[in-house]
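Visitor: got a structure for you, letters missing:
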């Protein structure tokens, strides 16, 4: 069985020629309101942050809360539009959630995220192989 991280990198590389994707890490982190001067690393490896404040990592809501369920890889796939739009290229939002080679489990939030992206006209899916990720994009292009 390949780890989720290994599968994710394989998918990322496989889609690199047709999509521009970025790794989206989600969660919360702490930064100093004083900038780098407010962060001190101790000899034991611990870090002390002066004037600390919490920030959302990845996608966040206007409230500052982290969005739960956002996919691992997000970006766009360039698509040439029909002649009615004079052959114009557009960026279609693309969101790929990666699971380990045994399939992994999708949370209700991840399933909802993928569904909402699709409803909005974007490309989204939950996959455990590069071939499955490529299929999602091909099916979107063929309007399946």
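Guide: Sure, I can see it. All of these numbers come straight from a predicted model, not from anything done at the bench.

Visitor: from here on, contacts and neighbour counts on C-alpha atoms
Guide: OK.

Visitor: show me where this protein has its helices.
Guide: 4-15, 108-119, 130-141 (DSSP state H).

Visitor: for this structure, which segments count as strands?
Guide: Assigned by DSSP state E, the strands in the chain fall at 19-23, 27-32, 39-41, 47-49, 52-57, 73-80, 89-98, 123-127.

Visitor: tell me which of those sits most buried.
Guide: Of all these, strand 123-127 carries the top mean neighbour count, a mean of 24, counting by mean count of other C-alpha atoms under 10 Å.

Visitor: measure residue 132 to residue 13 for me?
Guide: 13 Å (C-alpha to C-alpha, to the nearest Å).

Visitor: before we move on, what about residue 53?
Guide: 35 Å.

Visitor: check residue 20 too.
Guide: Taken as C-alpha to C-alpha, the span from residue 20 to residue 13 is 10 Å.

Visitor: again with residue 82
Guide: For residue 82 relative to residue 13 (C-alpha to C-alpha), the value is 28 Å.

Visitor: those two: which has the busier surroundings?
Guide: Each of residue 82 and residue 13 has its neighbours counted (other C-alpha atoms under 10 Å); residue 13 has more, 13 against 10.

Visitor: structure B:
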């Protein structure tokens, strides 16, 4: 049975949390309707002057985002720093869109850790480059 992107996302979030590699959150977006509401007939809602709206994040934003704590050496003040981290989850056959590629480049250019992961091992390596790459395991 093929693994869905949603199932892989959950496996990655669990593995990253278990390894304490980073703290990740699922990016939620959606589309809904708003307007002047009239509630009638119990659980029925009628919207007057209805209009659609989109919620969430910019086009191309990664599926999982959060931070990885990096310890600054004593020569660098000795404090910890949270570095933005992201994972774009794709199945083996999944492809990134142009908007996603542009967003990933923007985030990496700003110093974020992350990229496209097709497995939990890839996600862990993207968030902690000191670990062995998946192809070496």
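Guide: It's in. Please read these numbers as outputs of a predicted model, since none were measured by experiment.

Visitor: re the thing from before, pipe the strands of the first structure into a markdown table and attach distance to residue 137 of the first structure per row.
Guide: Shown next, in a markdown table, are these (distance: least, C-alpha to C-alpha, whole Å):
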| stretch | distance to residue 137 of the first structure |
| --- | --- |
| strand 19-23 | 9 |
| strand 27-32 | 27 |
| strand 39-41 | 43 |
| strand 47-49 | 43 |
| strand 52-57 | 27 |
| strand 73-80 | 8 |
| strand 89-98 | 9 |
| strand 123-127 | 7 |
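
Visitor: any idea which residue sits dead centre in the first structure?
Guide: In the first structure, the residue lying closest to the centroid (C-alpha atoms, centre = their mean) is residue 73, at 2.9 Å.

Visitor: to which residue of the second structure is it aligned?
Guide: Applying TM-score structural alignment, one finds that residue 73 of the first structure aligns to residue 64 in the second structure.

Visitor: tell me the contacts of its match?
Guide: Taking C-alpha atoms under 8 Å, 6 or more residues apart in numbering as the criterion, residue 64 of the second structure is in contact with 9, 24-27, 86-89.

Visitor: contacting residues around the residue lying closest to residue 4 of the first structure once chain neighbours are set aside?
Guide: Spatial nearest neighbour of residue 4 of the first structure, chain neighbours left out: residue 100 (4.0 Å); criterion: C-alpha to C-alpha, 6 or more residues apart in numbering. When contacts are counted by C-alpha under 8 Å, 6+ apart, residue 100 of the first structure touches 1-7, 128.

Visitor: which one of these has the most neighbours?
Guide: Busiest of those [other C-alpha under 10 Å] is residue 128, holding 22 neighbours.

Visitor: list the contacts of that residue.
Guide: 4, 7, 98-104.

Visitor: what's the answer for residue 109 of the first structure, then?
Guide: Neighbours of residue 109 of the first structure in contact, by C-alpha under 8 Å, 6+ apart: 68-70.

Visitor: most neighbours of all the residues you listed, which one?
Guide: residue 70 (23 neighbours).

Visitor: look up how far residue 29 of the first structure lies from it.
Guide: 17 Å.

Visitor: that older thread, looking at the helices of the first structure, which one is packed in the most?
Guide: Note that of the helices of the first structure, helix 4-15 is the most buried (mean count of other C-alpha under 10 Å), with a mean of 18.

Visitor: which residues touch that one?
Guide: When contacts are defined by C-alpha under 8 Å, 6+ apart, helix 4-15 of the first structure is touched by residues 21, 72-73, 98-101, 128-130, 133-134.
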